[in-house]
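In: no sequence on this one, just coordinates:
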């Protein structure tokens, strides 16, 4: 009853600290995944370097950044760590 509610800010922080680098990581996904695997980092890298579609790559990058910013903002508001920002 007490342990889980008290540890939730740490669990959410750990999830965010894992999700943020993994969201943009395309090297590990390219090495470990199949050619049919599409992750956002791989799509951005493909659009930028292979297809040379800079506007789409920029839009995807901005969308990824906005999603991460929203998640971090929600965490900061819910966890009560406004003084850290």
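Out: Yep, that arrived. Since the model is a prediction, treat every value here as computed from it, not as a measurement. Numbers count the residues shown, from 1 in each chain.

In: switch to C-alpha atoms for all contacts and neighbour counts from now on
Out: Fine.

In: Helices of this protein, start to end?
Out: Using DSSP state H, the helices of the chain run over 3-24, 27-32, 40-45, 54-79.

In: another one to put next to it:
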């Protein structure tokens, strides 16, 4: 299963700033290459066209990396927003 999201400029800037501050994501963010270069053997992280960081899991599926400072905000918004939600029904 996949979730398709849209992101506004302010949230995108918050993600990028969060990557620079997050102890676990700072190095992968700076070392990650663009999406077109990401499928090389051994590379687990890449940046998309919005400069968002993704992790390639064991099944070779991309997963959006969410900085620590945004995790609670994203979880709350995705579960409680009446217009944009991760739950059906």
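Out: Received the coordinates, thanks. Keep in mind the model is a prediction, meaning the values are calculated, not measured.

In: what's the TM between chain one and chain two?
Out: TM-score for the superposed chains, counting by TM-score structural alignment, normalised by the length of the first structure: 0.30, backed by 51 aligned residues with a CA RMSD of 4.4 Å.

In: just to revisit the earlier point, would you mind finding the most buried of the helices of the first structure?
Out: Using mean count of other CA atoms under 10 Å, the stretch among the helices of the first structure with the greatest mean number of neighbours is helix 40-45 (a mean of 20).

In: Tell me the helices and strands packed up against it.
Out: Helices and strands touching helix 40-45 of the first structure, by 3 or more CA pairs under 8 Å, 6 or more residues apart in numbering; DSSP states H and E, are helix 3-24, helix 27-32, helix 54-79.

In: Format the ones you listed as CSV; extra columns: distance to residue 45 of the first structure.
Out: Putting these into CSV (distance: least, CA to CA, whole Å) gives the following:
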stretch, distance to residue 45 of the first structure
helix 3-24, 10
helix 27-32, 10
helix 54-79, 8
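
In: among those helices, which is nearest residue 41 of the first structure?
Out: Counting by CA to CA, residue 41 of the first structure lies closest to helix 3-24 out of these; the figure is 4.6 Å.
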